[in-house]
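> When you get a sec, could you give me coordinates for this:
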Amino acid sequence: MQATTKLIHSIPVDELTGAIAVPIYQTSTFEQEAPGVNKGFDYSRSNNPTRKTLENLVAELEHGEFGLAFASGLAAIDAVVKLLESGDEIVAVDDIYGGAFRLFEKVYKKFGINVTYVDTTKVEEVFNAITPKTKLIWLETPTNPTLKISDITAIAKLAKQQNILLCVDNTFATPVLQNPLDLGADIVVHSATKYLGGHSDVIAGVVVTKTKELGEQIKFYQNACGNILGPFDSFLLIRGIETLHLRVKEHSRNALAVATFLESHPAVDKVFYPGLKSHPQHELAAAQQKAFGGVVSFTLKNDTEEAAAAFVTSTSLFKLAESLGGVKSLLCHPAQMTHKSIPADKRRANGVNDSLIRLSVGLEDANDLINDLKQTFETLENQNSKLKNQKTAA
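Below is the predicted model of the structure:
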């Protein structure tokens, strides 16, 4: 059975009513037959039928044994880090999402959990960073926002040799394009706000584990700390996932067209997209993923925050906003938005230059999106020409 068919029919019909759509069990508590005797649900923080359906669905999508849904992507990351103890260490990708960096550095560092950031595209750097205290390797692949690709299989083998957990943030690739658990990872996380939801209308996070035992450990923290996803948001996420395969394929097709256009434009310095043959890990991405996703980043030859700010406030179809993965195309300036919490010198060292712009390529017609970018470049070029002429005349 093909993955699209399997996904659609893995969403169960409601046994009680025959409802095709998953019901929203908007209840805080459940009647018990006797103290401690129930139908599998007693309190919605601990378990809820709508959320449980979602958790089973994401586990199946990622080929895992246990799925858990959280109130945000950061809540999902937080639950994974709670597996560690004071004195443990994490080896993490250097080009890391700003929110994860903030969580590691501003929250968990003061509890004695230290993080070493390395270029995970080089397996030897991961190996060299490991110490006897290393308990977790943290990957994003592709990374946010420079789209670096790490070899999950090679790093998984290294992690297993050292008895270290490997967690992969699979938000950008989605389960449609990449399944890290099949490649040897122990845990997968998603900001489900992005492609899993797909419509910019829900904040959510998910964790999927390779083993039931590991899932039950994270389940304990989900229940004990209470960062759960509510039933209505769980319903929205299920509804979004129903069209995931179709959306991701079109996102990828549009993104490749946009990246190809940008690579040929004279005002662009570098384009970051693993689907381009110029990408340093293009061959690895082609082997590890089924397609290349919907995010494209690029830097301008005028490498200033001012130039980037002018660009991101001049587009028409691309809307300036945080987040990504929705039906509508978005763009952002990471230096001033998503990665502002990372010190400027560290951010630049990891390739997030002052002029870097991240595009979340949506489901509009690709030619319309390219024309929007083309017109933006032309408008800014004309404005700059006028300013130069005015200065010359003065």
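
> Going by C-alpha atoms from here, please, whenever you check contacts or count neighbours.
OK.

> Let me see the ranges of the strands in the stretch 151-300 of the chain.
In the stretch 151-300 of the chain, strands defined by DSSP state E, counting those that start in this stretch lie at 165-169, 187-191, 205-209, 268-272, 295-300, listed in chain order.

> can I get these in a markdown table with mean neighbour count and distance to residue 26?
Formatted as a markdown table, the entries for those read as follows, by neighbours: other C-alpha atoms under 10 Å; distance: least, C-alpha to C-alpha, whole Å:
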| stretch | mean neighbour count | distance to residue 26 |
| --- | --- | --- |
| strand 165-169 | 23 | 30 |
| strand 187-191 | 28 | 23 |
| strand 205-209 | 29 | 19 |
| strand 268-272 | 20 | 43 |
| strand 295-300 | 25 | 35 |
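
> Following up with a second sequence; could you model it the same way so I can compare the two?
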Amino acid sequence: MKEETKLIQNILSDPLTGAISTPIYQTSTYVQEAPGVHKGFDYTRTNNPTRKILEDLITSLEYGYASLAFSSGLASVDAILKLLKCGDKIVAVDDIYGGTFRILNLYKKLGISTKFVDSTNVEEVISVISDKTKLVWLETPTNPTLKISDIESISKKSKSKNSKILVVVDNTFASPAIQNPLILGADIVIHSATKYLAGHSDVLAGLITVKSPYLYEKLKYIQNATGGVLSPIDCWLTIRGSQTLYLRVKKQSKNAFQIASFLEKKKNNCVDQVYYPGLSHHKNHLIAVKQQRYFGGIVSFSMKNDTIESAKKIVTSTKFFKLAESLGGTKSLICHPATMTHKSTPLNIRMNAGIQDSLIRLSMGIENVEDLIEDIDKVLK
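Next comes the predicted model:
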């Protein structure tokens, strides 16, 4: 069965009524025949039929053992970090999402430290692994400079150095339509399902998929104990939105390549650098070709006038690209990471990771690309 067919056909009709659309089980509790004797559901924080359908769906798409749905992407991040204890160490990608950086900083106070590295350099990742390293945390592509990490190589070499290491891949920017990290050797895949999976900028959601029963039981306990679960209505919205995932990602990737190619032509004028793994000169282009089906719907670029002011002038002047946080929806968005998504990242760390003052991130929607190019062209003149 092809991926697009599997996505649609694995969302089963309701066995009770035959409803083709997934029912929203908007209930907090369930009637039991006797204490502990029920139909698999006793309290919605622990289990919910609508949530189970979503969790089974992402498990299928990511080729995992099981999945868990959370109230946001960061709630998913937090659950994974709760696997650790004081003294444990993390190796993480250097231009990590600002929200993840913020939560890692919170865990630093609890004795869990993070070493940030350029994960495009496999040997650099391996060189900082010690017997106290418990997680290797990858984003690929990264947010917002679109670095590509070799998931297979990092997974294999890091486990050779420390067999107890877990490799976590934030697959938000790619989605299962583009790559499947568990197949490449990762242990845990995480999604801000707010983005490409839900796809319509109308829901907050986080998803974790694991490849082992052991990890599932540990994270399931954490989810139930801490309670950051996804509501039935948000599960339904994510299920509904995900049904067009492959159509949207294919269109968004096509738009992104054409926008990146257009921006390349502006490099002799006002544009300094263009970041898109689909461009042949991208540093990690060949790795992207190896592990991705498409190159994704995000393009970032910096200006020759590398100032916050020059970037703000552009992001507040576009018509079709709406200035907003987030990404992956049907409408095209524009963002200034230095003052928006990564404003909580210290300046020296942000600059070392390549997030310049003038860096601008574009999230492609599904509009006509000619209109999008015209929109960008007008503000760059």
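
> returning to that earlier point: quick one: the strands of the stretch 151-300 of the first structure as CSV, columns for distance to residue 360 of the first structure too.
Below are those laid out as CSV (distance: least, C-alpha to C-alpha, whole Å):
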stretch, distance to residue 360 of the first structure
strand 165-169, 17
strand 187-191, 14
strand 205-209, 19
strand 268-272, 12
strand 295-300, 5
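
> Identify the residue of the second structure aligned to residue 12 of the first structure.
Residue-level alignment of residue 12 of the first structure against the second structure, with TM-score structural alignment as criterion, gives residue 12.

> Would you indicate which residues of the lengthiest helix in the first structure are buried?
With DSSP state H applied, the helix covering the greatest number of residues in the first structure is identified as helix 366-393. By 16 or more other C-alpha atoms under 10 Å, the buried positions in helix 366-393 of the first structure come out as 366, 369, 370, 372, 373, 376, 377.

> Do I have it right that the fifth one meets residue 313?
No - taking C-alpha atoms under 8 Å as the definition, residue 373 of the first structure is not a contact partner of residue 313, at 11.7 Å.

> what sits against the spatially most central residue of the first structure?
Among the residues of the first structure, residue 171 comes closest to the average C-alpha position under C-alpha atoms, centre = their mean, at 2.6 Å. Taking C-alpha atoms under 8 Å, 6 or more residues apart in numbering, we find residue 171 of the first structure in contact with 189, 190, 191, 192, 194, 195.

> Return the distance of it relative to residue 5 of the first structure.
22 Å (C-alpha to C-alpha, to the nearest Å).

> repeat for residue 105 of the first structure
As it turns out, when the distance is counted by C-alpha to C-alpha, residue 105 of the first structure lies 42 Å from residue 5 of the first structure.

> ok, the closest residue to residue 219 of the first structure other than its chain neighbours - contacts?
Distance criterion C-alpha to C-alpha, 6 or more residues apart in numbering; nearest residue to residue 219 of the first structure, sequence neighbours excluded, is residue 68 at 7.0 Å. Listed by C-alpha under 8 Å, 6+ apart, the contact partners of residue 68 of the first structure are 55, 206, 207, 208, 215, 219, 222.

> Please render those residues as a markdown table that adds distance to residue 238 of the first structure to the earlier fields.
Listed next are the contacts of residue 68 of the first structure as a markdown table, based on distance: C-alpha to C-alpha, whole Å:
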| residue | distance to residue 238 of the first structure |
| --- | --- |
| 55 | 9 |
| 206 | 12 |
| 207 | 15 |
| 208 | 15 |
| 215 | 20 |
| 219 | 20 |
| 222 | 19 |
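
> between those residues, which is closest to residue 323 of the first structure?
Of all these, residue 206 has the smallest distance to residue 323 of the first structure: 16.2 Å, by C-alpha to C-alpha.

> got a list of what the closest one touches?
Taking C-alpha under 8 Å, 6+ apart, one finds 55, 58, 67-70, 72-73, 76, 189-192 in contact with residue 206 of the first structure.

> which ones among those are found in helices?
Among the contacts of residue 206 of the first structure, the ones falling in helices (DSSP H) are 55, 58, 73, 76.

> neighbours of the second one, just the number please.
This points to residue 58 of the first structure. A count of neighbours around residue 58 of the first structure, defined by other C-alpha atoms under 10 Å, yields 26.

> measure the nearest residue in space to it that is not next to it in sequence to residue 230 of the first structure for me?
With C-alpha to C-alpha, 6+ apart as the measure, residue 67 is the residue that lies nearest to residue 58 of the first structure, at 6.0 Å, once sequence neighbours are left out. Remark: distance between residue 67 of the first structure and residue 230 of the first structure (C-alpha to C-alpha) = 15 Å.

> Tell me which of those two has more neighbours.
Set side by side, residue 67 of the first structure and residue 230 give different neighbour counts by other C-alpha under 10 Å, the larger being at residue 67 (30 against 22).

> quick one: the more buried one and residue 187 of the first structure, what's the gap?
As judged by C-alpha to C-alpha, residue 67 of the first structure and residue 187 of the first structure stand 10 Å apart.

> that older thread, just give me the closest of the buried residues of helix 366-393 of the first structure to residue 62 of the first structure.
Nearest to residue 62 of the first structure among the buried residues of helix 366-393 of the first structure, with distances taken as C-alpha to C-alpha, is residue 366, at 29.1 Å.

> what do we get in the second structure for the closest one?
Residue 366 of the first structure is assigned residue 369 in the second structure as its aligned equivalent, the criterion being TM-score structural alignment.

> is it true that its match touches residue 255?
Yes - using C-alpha under 8 Å, residue 369 of the second structure is in contact with residue 255, at 5.6 Å.

> gap between the closest residue to residue 89 of the second structure other than its chain neighbours and residue 251 of the second structure?
In this structure, residue 89 of the second structure finds its nearest non-sequential neighbour in residue 133, 4.5 Å apart by C-alpha to C-alpha, 6+ apart. Note on residue 133 of the second structure: its distance to residue 251 of the second structure, by C-alpha to C-alpha, is 39 Å.

> Between those two, tell me which one has more neighbours.
In terms of neighbours (other C-alpha under 10 Å), residue 133 is the more surrounded of residue 133 of the second structure and residue 251; the figures are 22 against 19.

> tell me the contacts of that one?
Taking C-alpha under 8 Å, 6+ apart as the contact definition, residue 133 of the second structure lies against 88, 89, 90, 91, 162, 165.

> before we move on, back to that, give me the common contacts of residue 67 and residue 187 of the first structure.
Shared between the contact lists of residue 67 of the first structure and residue 187 (criterion: C-alpha under 8 Å, 6+ apart) are residues 207, 208, 209.
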